[in-house]
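S.K.: okay, sequence plus prediction incoming.
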Amino acid sequence: MSSAAARDPAARAAELRRELDHHGYRYYVLDDPEVGDDVYDALLDELRALEREHPELVTPDSPTQRVGGAPVSNLEKVRHLQPMLSLANARSEEELVAWVQRMRAHLAREGIEDPRFDYVVEPKVDGLAISLLYRDGVLVRGSTRGDGQIGEDVTHNLRTIPSIPLRVDDAPPLLEVRGEIYMSLADFEALNERRAEQGLSTFMNPRNSAAGTIRQLDPRLAAERPLSMWCYQVGVTDGLAFSSHWESLEWLRARRFRVNPDIRRLGSEQAVLRRCHEWQDRRGALPFEIDGVVVKVDDVELQRRLGSVGRDPRWAIAWKFPPTTAVTRLIDVMWNVGKFGTLHPFAQLEPVHVGGVTVKLATLHNEEDLARKDVRPGDDVIVLRAGDVIPQVISPAPHVAERRDRAPVPRPPARCPICDTPTVKGEGVFTKCPNMACPGRRWQLLQSFVSRGAMDVDGIGEKQVSQLMEAGLVKVPGDFYRLDAEQLQRLDRYGEVSARKAVEAIAASKERPFGRVLFALGIEGVGAVTGRNLAQRFRTIDALLEATAAQIADTPGIGPVVGQLIHDQLQDEHMRRVIADLRAEGVRMEEEGPPPGDGPLNGRTVVLTGTLPNLTREQATARILAAGGRVTSSVSRRTDFVVAGDSPGTKLEKAERLGVRVLDEEGLEAALRGELAEPGDGAAGGGGAAGGSGA
């Protein structure tokens, strides 16, 4: 230890922390180091030795505290102080211009005519959104975005990332900073090489690698992986205010947060469009992956007046890049079995790198689409990741048509590829496996049964369903309710805690609403909305099983063809055994609460489309049902009115074409109060069309 440290250890420790913070900032944030690694390491070693001799000098923001903490037992849920909103998308110049027009229309209704917009344009880094919370300048919590309201506490891992400040000088008592955790392409490749040399599995892409690392329980694993963070927003603060978003970014830069140097403030839509195209053109040359550009209104007061719609702020939008494509060889056309027995083609490909992942399999949708595209084994084909997510074959490569030695046109197999049952061709476009006990069909039904839209069993996903089937533990839906934690623990993916929680989640699913149960049964023609409407009309499973095809067809949104299809399936002995088994296990088989009464919407049929400003789809549906109305998923001449929010899609167009009345949220509220003015009576009632808002 130096003589200076011996004389005043506290002063020397503070000096070392300042020096290390400075050199870390130069290296990890500015990428402009002033000293070599040997000098930095010597300073860090001196501070460690000093803190070992004087433990009372250790502070939470010390550089020595980034790595070495004990593993956590689980990731705690935390509620964000302010929701972390998502972003609406624009994929063309017209959509971006339409976004600007919607903002102007909204502000005009607020009394702000012809506002001037300055914009901040930022790269949309393909990583993991993170919230950092500082109290009195010290990092106290870091959490994932989660569902926007509730995320997971990952502070132990975020502390290991050198570019994240542990202390912020001149900070308010409360400060939230938001940003994106990512891994550079060079670091990702180096990490995968090291893992391959060690015989470990490699990661699919940098985003998955970053997300998986941040959710590790042991911070030492996170410290071994090269993560970084771009900061893009100041969230909740106490005693700190900005007049513009640009000003907040400058404030972050001045306090050593890592803010992308290529962010620009621009004064016109034309300049924004040029900048978006520039980012799109240079996407492949960047050292990290981006999947678009974020455009924000700069003025904070205008942001406040614009507000948000659903989970999207009106004052920001993501310019999404076109989906990535590549050309590769189609090795073969294979077939999957869907949950209703339909055969779906998919492509086995020579591995190709598309949009950051290696693609070996891709969808071909259905046999009609396969015939239309005319792709055959041996062809070079164009592969696309739709929305940068789902790989699909879109067409043969241009030169393929000139070949004369192409393979025969692929046809659906004469026998089921899973159970070898002879296939049948129905009246529709699909070839089917008629075997209700087909393992492929049964797997699709079982994983759909526990999925989020159906029984929503947390801890049981596609891979777990496969394991349970292979172990002979689950053959029909009722088997889920006969599982115990001991059986699950014998499977690879379960420990004591996860097995117990899965069994608890299975038990809790018995109380799902009757409409969800009907959807989960896997009845062809019964989706989430139809299941709810059937439950609302027939009230009990016995009444539904006794109903005629005509009675089922008279349910809103069904009709005679689908009504007959549903009726026939409900008469099938296999389906009746499944229902009886679930009832015996205690699954809800009747609608809860009283039937709809003579409310303001009694007998009215309503369709919801788009995003409403203040109500979620579920909340609006519940209130319509409580008022005696019916909610269906499709617009017809029998629809009384359509409630349309932002981004309403084709349902609004169909309503206008059929002359169906269109309401905005204000009009819906009036209808729920029984105050909706009838067309042409001149009374007030908030029944305007949502299309007038520029949505």
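M.R.: Yep, it's here. Numbers count the residues shown, from 1 in each chain.
S.K.: contacts, neighbours, all on C-alpha from now
M.R.: Noted.
S.K.: so which helix or strand takes in residue 141?
M.R.: Residue 141 belongs to strand 138-144 when elements are defined using DSSP states H and E.
S.K.: same question for residue 121.
M.R.: Residue 121 is part of strand 119-125, with elements assigned from DSSP H and E.
S.K.: list the contacts of the very next helix or strand once past that strand.
M.R.: Per DSSP H and E, strand 119-125 leads on to strand 128-135 as the next helix or strand towards the C-terminus. Surrounding strand 128-135, the residues in contact under the criterion CA atoms under 8 Å, 6 or more residues apart in numbering are 139-145, 167-168, 172-182, 207, 210-211.
S.K.: quick one: the residue nearest to the spatial centre of the chain and residue 566, what's the gap?
M.R.: Geometric centre of the chain, nearest residue: residue 147, 8.2 Å, by CA atoms, centre = their mean. When distances are taken as CA to CA, to the nearest Å, residue 147 and residue 566 turn out to be 35 Å apart.
S.K.: what ranges do the helices span in the stretch 451-600 of the chain?
M.R.: Along the stretch 451-600 of the chain, the stretches classed as helices by DSSP state H, counting those that start in this stretch are 462-470, 485-489, 496-508, 514-520, 528-538, 541-546, 549-553, 560-571, 573-584.
S.K.: and what of the stretch 251-400 of the chain?
M.R.: With DSSP H, counting those that start in this stretch as the criterion, the stretch 251-400 of the chain has helices at 269-282, 300-306, 367-373.
S.K.: so which bits of the second one are buried?
M.R.: Spelled out, it's helix 300-306. Residues of helix 300-306 classed as buried by neighbour count (16 or more other CA atoms under 10 Å): 300, 302, 303, 306.
S.K.: mind putting the residues you listed into JSON lines with distance to residue 677?
M.R.: Conversion of those to JSON lines gives the following (distance: CA to CA, whole Å):
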{"residue": "300", "distance to residue 677": "38"}
{"residue": "302", "distance to residue 677": "33"}
{"residue": "303", "distance to residue 677": "33"}
{"residue": "306", "distance to residue 677": "28"}
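S.K.: among those, which one sits closest to residue 352?
M.R.: Taking CA to CA as the measure, residue 352 lies nearest residue 303 of these, at 42.8 Å.
S.K.: ok, now which ones touch the closest residue in space to the closest one that isn't next to it in sequence?
M.R.: Closest residue in space to residue 303, ignoring its immediate chain neighbours: residue 315 at 5.6 Å, by CA to CA, 6 or more residues apart in numbering. Contacts were defined as CA under 8 Å, 6+ apart; by that measure residue 315 touches 103, 296, 297, 302, 303, 306, 307, 308.
S.K.: another structure for you, compare them:
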Amino acid sequence: MTQDIAVSELTEDQARAELAALAETLAAANDAYHRDDAPEISDAEYDALKRRNAEIEARFPSLKRPDSPSDQVGAAPAEGFSKVTHAVRMMSLGNAFDETDVEDFDASLRRYLNWPGDEPLAYTAEPKIDGLSLSLRYENGKLVQAATRGDGEMGENVTANARTIDTIPTEISGAPDVLEVRGEVYMRHDDFEALNESQQAKGGKTFANPRNAAAGSLRQLNPEITRARPLAFFAYSWGELSEPLADTQMEAINRLRDMGFQTNDLTRLCDTTQDMIAHYRAIEAQRATLGYDIDGVVYKVNRLDLQARLGFRSTTPRWAIAHKFPAELAWTRLEAIDIQVGRTGALSPVARLTPVTVGGVVVSNATLHNEDYIAGRDSKGEVIRDGKDIRIGDWVQVYRAGDVIPKVADVDLSKRADDAEPYAFPTTCPECGSDAVREEGDAVRRCTGGLICPAQQIEKLKHFVSRAAFDIEGLGAKQVEQFARDCWIAEPADIFELEANYGSGLQQLKNREGWGEKSAQKLFDAINERRKIPLARVIFGLGIRHVGEQASNLLATHYGSWDAFITAMQEAQGMDGPAWDDLLGVDGVGQVMAASLIAAFGQEAESAAIDRLAAKLSIQDAEKPQIEGSPVAGKTVVFTGTLEKMTRAEAKARAEALGAKVSGSVSSKTDLLVAGPGAGSKAKKATELGIETIDEDGWLDLIGAS
């Protein structure tokens, strides 16, 4: 990545490339942390990457990707549990890393609410527990359901397991008829140490930290295993309610405590940002003696009516923020540098470290980002780390804040061996031997082998069968590797020939190790079920660089059918003309993504593979989203000029809540322009295009908010 270049110095091309790399890295990190309970990067690095992503998007708003990490929460639920759809989405939190961020948070809320600068705006401040989010649903005072956060919209049903936790009451009194209590499952330090000692004595799995232990214990298919684990639960929020709990956050938390829930006694009410920061410092000073892990302090607007006014962004509430604690450091030896080849051909260097304990967690791997980072320079050739490069055998400083893979932050040259050689980043792919090239503006070097590269081939096939793509039951990463290794599949279309080729005869799947007649037939049935599949899943499953899940949904909605999509991609090959302009007009599709799409369908081998796949499928047309009774559902709305009765942010949020798509520019796709005083070029263009234009009062009348 170009992350060693200040955001203010990034070129537009560098920004595009880095946003693409960040989207891929953070999506993988979300799956590892939230779904697999096996984090691959540290909390601090995750926060830093997500913050840099937001900073780049703020500077280049037109480059924000449809699969932006800013719009992601958690990860899809794991297999093995039934699924629960949350009545009220479980959100994540925005982050603050210093006092300035906290002050900016307060200032932004005051602007949004038009709150007088000299009038107190009260907040609660509470420790941020480092555990696993859990939602508990009570009906008529009885616990009827418990679910993990999952991807925020759908989680795992862990009701039987939650009932085994002592601090989760199964019956409560004085509660609304429907009460969804939310909080964090965690494990105390002494219990964690005792569990690891017991596991080691039995020859069982030990855990890296209390958070992983708590998550792994709660997500056991056998509730008796959960019962034997020392888990606890802090309540700090709520979801669906049949009636309000109170008028303020603090009163609501106190009411939950009175019902029998464990709440954190370090929660305080603060009238100013100075009070908030002072309490943050007080909690930070107690951190080592609390007996459980925390990674920051959460601030929430106290008045619930103000929370309602402030509402939500796509993944986070506006009225809350997490003030994170600083990361931790340690020194160890760099034993080797391995190069991993990803689905898009990216060569990613990974440091293999002499295992070292950092903050109670043993770590042995670290990210090295790219060849520039190893060489001690940024992509412009300017020095970082005072110009110190990284060499195998070096004594390096690692940086983490709670999980497994940290970042190499520094090098101790005084301990470098005299014969240490500068690291030569490979210019050929270690998997297939093809040239590994670095395009202008790209932060990484990529293998040019494409489908002939085993790493890319297998990774593309793994992506094809992934949950958000074709999601074929019984065909996961392990099976893909097995079939590819045996040359049974080399491209997605081959999957739909497995039954014809290996369902009978000498090479029957049922006779393979790990397979039987029932499991083989079950796989064939699952594959056949996926012959009929929505357009968006097909587009995402192709694994085209820069085209994520959300972008695939946008493209599917825009083009409607596979034939229309394919025709558009073919007609746009010259990267000019109506088809190209139409592609760029899709909200969220920029030059980089559009060029990647065109390239995929313009390469003869890849295009032919796509055609072979499509011939085996019945691809369903996309459905337009509809919101019953909304006058603007499915329409594209543009706001321009000065809005006097609501802020631009409130207007956008309200329009999107009613099913409209809000765009920043006027085009032939625009349905409605809302123009306030000072409207300029957008209003003129709307008139030229014959687009309906109304003022703010007309907008409020239209949506019934006058």
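M.R.: Sure, I can see it. As the structure is a computational prediction, the values presented were derived from the model and not from experiment.
S.K.: of the contacts of strand 128-135 of structure 1, grab the buried ones for PyMOL.
M.R.: Applying 16+ other CA under 10 Å to the contacts of strand 128-135 of structure 1 leaves a buried subset, and the PyMOL line that selects it is:
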select buried, resi 139+140+141+142+143+144+145+167+168+172+174+175+176+177+178+179+180+181+182+207+210+211
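S.K.: okay, and the longest helix seen in structure 2 goes to which residues in structure 1?
M.R.: Scanning structure 2 for the helix with the most residues, using DSSP state H, yields helix 12-30. Counting by TM-score structural alignment, helix 12-30 of structure 2 falls onto no part of structure 1.
S.K.: buried residues, the following helix or strand past that helix. List them.
M.R.: Downstream of helix 12-30 of structure 2, the first helix or strand assigned by DSSP H and E is helix 43-59. Going by neighbour count (16+ other CA under 10 Å), the buried part of helix 43-59 of structure 2 is 43-47, 49-54, 56-57.
S.K.: go on, stretch 452-468 of structure 1?
M.R.: By 16+ other CA under 10 Å, the buried positions in stretch 452-468 of structure 1 come out as 454-461, 464-468.
S.K.: now the buried residues of helix 43-59 of structure 2 in TSV, with distance to residue 687 of structure 2?
M.R.: What follows is the buried residues of helix 43-59 of structure 2, written out as TSV (distance: CA to CA, whole Å):
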residue	distance to residue 687 of structure 2
43	50
44	50
45	48
46	46
47	45
49	42
50	40
51	39
52	39
53	36
54	34
56	33
57	30
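S.K.: out of the residues you listed, which is nearest to residue 163 of structure 2?
M.R.: Once CA to CA is applied, the member of the buried residues of helix 43-59 of structure 2 that ends up nearest residue 163 of structure 2 is residue 43, at 29.6 Å.
S.K.: doesn't residue 404 make contact with that closest one?
M.R.: No: under the criterion of CA atoms under 8 Å, residue 43 of structure 2 is not in contact with residue 404, lying 9.1 Å apart.
S.K.: now for those two: what residues contact both?
M.R.: Shared contacts of residue 43 of structure 2 and residue 404, counting by CA under 8 Å, 6+ apart, come down to nothing at all.
S.K.: all helices of the stretch 601-706 of structure 2, in order?
M.R.: If you assign secondary structure with DSSP H, counting those that start in this stretch, the helices in the stretch 601-706 of structure 2 sit at 604-614, 648-657, 681-689, 696-702.
S.K.: which of those sits closest to residue 409 of structure 2?
M.R.: Where the helices of the stretch 601-706 of structure 2 are weighed against each other on CA to CA, the nearest is helix 648-657, at 38.3 Å.
S.K.: ok, and what's touching stretch 369-387 of structure 1?
M.R.: Surrounding stretch 369-387 of structure 1, the residues in contact under the criterion CA under 8 Å, 6+ apart are 322-333, 345, 354-355, 362, 364, 390-397, 400, 406-410.
S.K.: so where do the strands sit in the stretch 301-450 of structure 1?
M.R.: Under the criterion DSSP state E, counting those that start in this stretch, the stretch 301-450 of structure 1 contains strands at 308-309, 312-313, 316-320, 325-337, 343-354, 357-363, 380-386, 390-396, 424-425, 431-432.
S.K.: and of those strands, who's closest to residue 660 of structure 1?
M.R.: When these are ranked by distance to residue 660 of structure 1, counting by CA to CA, first place goes to strand 308-309 at 24.1 Å.
S.K.: so which of the helices of the stretch 451-600 of structure 1 is the most packed in?
M.R.: Mean neighbours per residue, mean count of other CA atoms under 10 Å, is largest over the helices of the stretch 451-600 of structure 1 for helix 514-520, with a mean of 25.
S.K.: just checking, what packs against that helix?
M.R.: In terms of contacts (3 or more CA pairs under 8 Å, 6 or more residues apart in numbering; DSSP states H and E), helix 514-520 of structure 1 is packed against helix 528-538.
S.K.: which residues touch the helix it packs on?
M.R.: Counting contacts by CA under 8 Å, 6+ apart, the residues outside helix 528-538 of structure 1 that touch it are 453-454, 514-519, 544, 552, 555-558, 590-591, 595, 630-633.
S.K.: likewise stretch 444-464 of structure 1?
M.R.: Outside of stretch 444-464 of structure 1, the residues within contact range by CA under 8 Å, 6+ apart are 337-340, 465, 476-477, 493, 498, 501-502, 505-506, 509, 512, 516-517, 519-522, 528.
S.K.: now do stretch 610-626 of structure 2
M.R.: For stretch 610-626 of structure 2, the external contacting residues (CA under 8 Å, 6+ apart) are 492-493, 496, 530-536, 538, 542, 556-557, 560-562, 633-634, 659.
S.K.: same deal with stretch 565-581 of structure 2?
M.R.: Stretch 565-581 of structure 2 is touched from outside by 556, 559, 583, 595, 597, 598, 599, 601, 602, with contacts defined as CA under 8 Å, 6+ apart.
S.K.: I'd like those residues as JSON lines, with distance to residue 666 of structure 2 appended.
M.R.: Converted to JSON lines, the contacts of stretch 565-581 of structure 2 look like this (distance: CA to CA, whole Å):
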{"residue": "556", "distance to residue 666 of structure 2": "21"}
{"residue": "559", "distance to residue 666 of structure 2": "19"}
{"residue": "583", "distance to residue 666 of structure 2": "15"}
{"residue": "595", "distance to residue 666 of structure 2": "23"}
{"residue": "597", "distance to residue 666 of structure 2": "24"}
{"residue": "598", "distance to residue 666 of structure 2": "25"}
{"residue": "599", "distance to residue 666 of structure 2": "28"}
{"residue": "601", "distance to residue 666 of structure 2": "29"}
{"residue": "602", "distance to residue 666 of structure 2": "30"}
